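Novice: This is the structure alone, sequence omitted:
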């Protein structure tokens, strides 16, 4: 009777949900921006706005031909707006975009912004999106998108960037993206990076840099390019601070609150930030799995509906101490931390349909898992400015401690149409800890020969150790050795690079070379399996630019990069996602 009541309640719980994420193809909008004389406008800001609340959905900037393209758009009704310095902002009529529709040929015309002024007041204000020679910069600080959102939601609005429902980041349709924070790699797997982005409040972000063709200065990882998230720093003299409190209500509520304190005087600067964020997330999905006939077994179809409610709490800390003397030397000490907790409540119901199309069996899974992790970072940096042109030498040492203590607790019941058990319950009750220790040092030298010629060179060392001791328990509470797993992984990387950039009239050239020596060692203690690798790779980088006119520029670029697997991809142990889905790495 208890099972019947629960099954009926679960059907009702899933039935009231109106938003399903499966089978929801994304659309795109492209077009061109002109002025009233018919001339194309390059580097114009194009924004896609939701007609319900005028919120920013995504954006792009026009190229040398005035063209723009916005991809990864959900079905809905939107406005397009275009803006450029010296021109009036233009809005389109409402655009009703169907699921998966690609709308091209949009034309936006910007009239000149001509005003008669009695006096002139110069106010500096950054554009939301700026095009620079080597990257695109999205200025989040002091923009509306920096209020009440998290880093993942802001990235969705950046040109060429996509973020899926799990927080995985893509760039220009490719998913091998290296995500940096304040110029430092995170060294986390895709799922952990997604959780970090979803838990970082947007009001801590100063800007986001999108680098599709990185120079040799950057790590070679990331085939699709680099996304660098720059966090805010205090700048005003004296003592100042701010308090923020935000609340948002969608299907469920979300709220953030925190403070920022800054002190700067006589070369000293001290900053401290704290934020607390609460979000009530939900995850509803419909899946269909078809198993074709095999070895005499008939065709079977699984229709699965899943529903979760996930309240999350995030604490973020950051403190920085800078001291500058003689205007040539700066010493920086910094520390930061992030604490994250999420409680998963829900499950899924699977209907088993035979080859005749008849409902044959039901599988009911309940899930009460928990995600909990801490990320601590500390470091020291010294910068010596050697002249006023920009020549400088720097050295930096950073340490990282990441502690994940997730708990997985779900039970799958197998019943027939009369709700009688057809097989023993499948139970996953485990502790999934992960410890990551990381030490990084690097030194860089930049020589500015002239305003259009620059040389960069540097060295870097990285040392990472990871331990994952996964322990699963049986229904009686004893250790299940068939599902438990202990995996250790170490990785050491030493790198050296050289890069040169020059420009002659209409021509520009950038060349660079990065060498990386990598040594890895993995030990699967549970099944006594190990592996090791030792290799040297060279990564050349060449970029040629030709500026034909004020509105036309040609670029030819080549670079070699690498996509390094994370430690889970190297662990041969089988992870269970549910009773029918497993994952195993391939060392």
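Specialist: Alright, I've got the coordinates. As the structure is a prediction and not an experimental result, all values here were calculated from the model.

Novice: C-alpha from now on. contacts and neighbour counts both.
Specialist: Fine.

Novice: Quick one: list the elements packing against the longest helix anywhere in the chain.
Specialist: Ordering each helix of the chain by length in residues (DSSP state H) puts helix 2-15 first. For helix 2-15, the packing partners by 3 or more CA pairs under 8 Å, 6 or more residues apart in numbering; DSSP states H and E come out as strand 300-325.

Novice: how about the strand it packs on: buried residues?
Specialist: Residues of strand 300-325 classed as buried: 300-324 (neighbour count, 16 or more other CA atoms under 10 Å).

Novice: so residue 503 sits right up against residue 509, yeah?
Specialist: Yes - taking contacts as CA atoms under 8 Å, residue 503 lies within contact range of residue 509: 6.3 Å.

Novice: one step back: now what about the longest helix of the chain, what contacts it?
Specialist: Under the criterion CA atoms under 8 Å, 6 or more residues apart in numbering, residues 305-307, 349, 364, 419 lie in contact with helix 2-15.

Novice: doesn't residue 192 fall inside a strand?
Specialist: No - counting by DSSP: H, G, I helix; E, B strand; the rest coil, residue 192 falls outside a strand, being helix.

Novice: circling back: kindly calculate the angle that the longest helix of the chain makes with strand 300-325.
Specialist: If you take axes from the mean of the first three to the mean of the last three CA atoms, to 10 degrees, helix 2-15 sits at 60 degrees to strand 300-325.

Novice: what helices or strands is the following helix or strand past helix 2-15 leaning on?
Specialist: Sequence order places strand 27-35 as the next helix or strand after helix 2-15, per DSSP states H and E. For strand 27-35, the packing partners by 3+ CA pairs under 8 Å, 6+ apart come out as strand 67-73, strand 102-110.

Novice: ok, residues contacting the helix or strand that the last one is followed by?
Specialist: From strand 102-110 onward toward the C-terminus, using DSSP H and E, the following helix or strand is strand 129-132. Contacts made with strand 129-132 from outside it, assessed by CA under 8 Å, 6+ apart, are listed as 43, 45, 60-61, 136-139.

Novice: ok, the residues you listed vs residue 538, which is closest?
Specialist: Distance to residue 538, by CA to CA, is smallest for residue 136 among those, at 26.4 Å.

Novice: and that closest one, that's in a helix?
Specialist: No - Residue 136 is assigned strand when assessed by three-state DSSP, not a helix.

Novice: Pull the contacting residues for the closest residue to residue 572 other than its chain neighbours.
Specialist: Leaving out its chain neighbours, the residue that sits closest to residue 572 by CA to CA, 6 or more residues apart in numbering is residue 585, at 4.5 Å. Residues near residue 585 by CA under 8 Å, 6+ apart: 568-574.

Novice: second one coming, line it up with the first:
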């Protein structure tokens, strides 16, 4: 109901009021006051300021804020007679009648209603902003909205800078060294695999992002997917009554052009609120990959030095359109349609030098590849939120349907020569296409019931159904005709149904809070793979899994607090990882799914310490069984990449977040994570027992140069680490930017450079059995961008954030680069 800057000003005011109150000499606290605040429409007034005044002289005693349900609590109130004042920007202040508090009593104040102000403030200029990194009880928040570095970057590029997050060469996201991250948008699971998730994130304009939440130990209310936790990307939402919105445009250049634009609109009239946004991106992205392999075949050692240069071009359209309608003061019905259309076209050239001694080249293979990828998605959501009483009892329901249609095609021209240029063997032409359709339907319901002033019960259920259809076809030239390659052609269908339910209980005391929950998920899946001869491979599974969670927080004093968390989680294989047929990557490299891939389970424990509500340290331990990892296998001169289950993965971690104010104009937020990642397995194919201590961190510097000028500089570092068979070398980078606001702070101009010194690159090695190779990959990371944003409209009401139920299933859909 108000701007983010206003909320920050309120928090600063509350902190100042707390200091004043502590400076006074008062007797021991003896009572508590509770109540609620509503608007003229009878809806909860979230984040309203509630002030406790002495009745005899109206002096301020304490302050608080209402939550999203409009509820407030003021604890440790001394004996006396008081008045409650409630205020919110755009509304007249309102007062309660006299309230008497006696020893060890809890007083409930009648509901306070706020009425719209008849005049507006014209001379007040609110300038407070949220810090870039915020540490909360159960999550770390990266406030992207006002960041200089976020302007013009894609969601993927912003995510690379988030605390504890790393992204590897294949766009797999890790948190504190562990893969298996569940990514959500506005609290909705995306149901995309790592590859398709990467496509969506690269297609999402950073100017549309408000914040990124990192939740390492989610409660039972969340889907159990994601062994290392949840990353929730919250998109900007309009906050004004009437008609309002924002416009952003970015132009950038590195080795090639970058361009993006976005528009957000919101209109509220009476009980109806209509909102929507649209963004467009257009950029080219070069990529350079070197793969050096030492291959032993029939007792003979041969070296393959492969170099691939690729230039890809991406055009993406993202859109959202929705509406909320207040059926009554306590019942809101909402609908929303979202989608994206993304086109990726790339030309790549692979040159492979083959030699017996790394010096004298004996043969050369070249591959030209033309890649065309199209990704289309449309999703619809209908939701209903019912406030059952003023005490906070609430019921919400969501029904979702999503349809994905993706199509990938490649054309390979392979040429084989001796070192002197004479043709070694007949050139080959290959082509493949992989159209895929995915349909997802979900329904979920969540119920919240405060059983008392300090006790809350939550319960819910969810049903999801996923149907995928992948039709892989590979052809080669034979006698000048295209002929189907039966060994690389198949039709793969996969269906999955998950039925889930949870219960969550929370209780708070004066200095202790407890939350315990249990979630059950019953999974039914069926994979149906058929080749050109209609030979069928069926893989069917049915299993029930339980996921407990416990959270305890203890305030030791005003400056010291402890937290202890436990949760159990699951990661299911992505749909394409279960497809057993091969796909061509280049002349000597293939990838193949594994129909026998099992889900992995993780038990996670965390002990956290907070000092002065500012400095945080978290110790973590997790054990993952049947951990899914990417495993290369050498077959003759070819490398086959597949996924398999290892016995276990062990993770120990220490995360420290320490913000410092060096001067009034200079602040720095430091976030460091040290961790140990170990893997064990002992099978006929692989005997592995390895691990390594590693670390990552960033230091984000913010410089307030004037009332309208702000600069940022960020240093990022990732130490060497071991992940399964892969030994990954260190990488580091430095980003910088500056912004200037004008036109009464409605407009802003930002200039930023990512990876200023062009140091961000990825190097890894594998030394295991007959596997001996090195990979070097360099993407275009040094890019300069100029972004202009303009905000227009009022600032009273915000569109309700929709919570879809179809996000976990979307998170496992495959996508492109």
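Specialist: Everything's here; your move. Nothing here was measured: the structure is a model prediction, and the numbers come from that model.

Novice: where does the TM-score land?
Specialist: Once superposed, the chains reach a TM-score of 0.76 (TM-score structural alignment, normalised by the length of the first structure), with 467 aligned residues with a CA RMSD of 1.9 Å.

Novice: Buried residues, the longest helix anywhere in the second structure. List them.
Specialist: Determined from DSSP H, the single longest helix within the second structure is helix 4-23. Buried residues in helix 4-23 of the second structure, defined by neighbour count with 16+ other CA under 10 Å: 6-11, 14, 17.

Novice: what residues are up against the residue minimising distance to the centre of the second structure?
Specialist: Nearest to the geometric centre of the second structure sits residue 231, at 3.3 Å (CA atoms, centre = their mean). By CA under 8 Å, 6+ apart, residue 231 of the second structure lies in contact with 181-184, 212-215.

Novice: and of those, the nearest to residue 624 of the second structure?
Specialist: residue 181 (13.3 Å).

Novice: Can you find the partner of the closest one in the first structure?
Specialist: Counting by TM-score structural alignment, residue 181 of the second structure corresponds to residue 177 in the first structure.

Novice: any idea how far residue 329 of the second structure is from whichever residue in the second structure pairs up with residue 394 of the first structure?
Specialist: Aligning on TM-score structural alignment places residue 394 of the first structure opposite residue 396 in the second structure. From residue 396 of the second structure across to residue 329 of the second structure, the span is 15 Å (CA to CA, to the nearest Å).

Novice: any idea what residue 531 of the first structure aligns with in the second structure?
Specialist: Using TM-score structural alignment, residue 531 of the first structure lines up with residue 539 in the second structure.

Novice: Now do the contacts for its match.
Specialist: Listed by CA under 8 Å, 6+ apart, the contact set of residue 539 of the second structure reads 526-528, 595-596.

Novice: Likewise for residue 207 of the first structure?
Specialist: By CA under 8 Å, 6+ apart, the residues touching residue 207 of the first structure are 137-141, 229-231.

Novice: now residue 467 of the first structure
Specialist: By CA under 8 Å, 6+ apart, residue 467 of the first structure lies in contact with 434-436, 486-489.

Novice: go again using 7 Å as the cut-off
Specialist: If you count contacts by CA atoms under 7 Å, 6 or more residues apart in numbering, residue 467 of the first structure has them with 434-436, 487-489.

Novice: Can you tell me which of the residues you listed is closest to residue 480 of the first structure?
Specialist: For the contacts of residue 467 of the first structure, with residue 480 of the first structure as the reference and CA to CA as the criterion, the closest is residue 487, at 16.3 Å.

Novice: State the helix or strand in which that closest one lies.
Specialist: Using DSSP H and E, residue 487 of the first structure falls in strand 485-504.

Novice: Could you do residue 569 of the first structure as well?
Specialist: Using DSSP H and E, the element containing residue 569 of the first structure is helix 567-570.

Novice: packing partners for that helix?
Specialist: Here helix 567-570 of the first structure touches no other helix or strand, going by 3 or more CA pairs under 7 Å, 6 or more residues apart in numbering; DSSP states H and E.

Novice: What range does it cover in the second structure?
Specialist: Across the second structure, the stretch matching helix 567-570 of the first structure (TM-score structural alignment) is residues 575-578.

Novice: quick one: the helices in the stretch 151-300 of the second structure?
Specialist: 155-159, 194-203 (DSSP state H, counting those that start in this stretch).

Novice: Tell me the counterpart of residue 245 of the second structure in the first structure.
Specialist: Under TM-score structural alignment, residue 245 of the second structure pairs with residue 241 in the first structure.

Novice: from memory its match sits against residue 260, does it?
Specialist: Yes - contact status for residue 241 of the first structure versus residue 260: in contact at 5.3 Å, counting by CA atoms under 7 Å.

Novice: and those two? which has more neighbours close in?
Specialist: A side-by-side neighbour count of residue 241 of the first structure and residue 260, using other CA atoms under 10 Å, places residue 260 first with 20 against 14.

Novice: separation between the more buried one and residue 352 of the first structure?
Specialist: Separation of residue 260 of the first structure from residue 352 of the first structure (CA to CA): 54 Å.

Novice: Please apply the same query to residue 15 of the first structure.
Specialist: Residue 15 of the first structure is 18 Å from residue 352 of the first structure, by CA to CA.

Novice: repeat for residue 521 of the first structure
Specialist: Distance, residue 521 of the first structure to residue 352 of the first structure, by CA to CA: 43 Å.

Novice: that older thread, helices or strands up against the strand holding residue 487 of the first structure?
Specialist: strand 453-473, strand 507-524.
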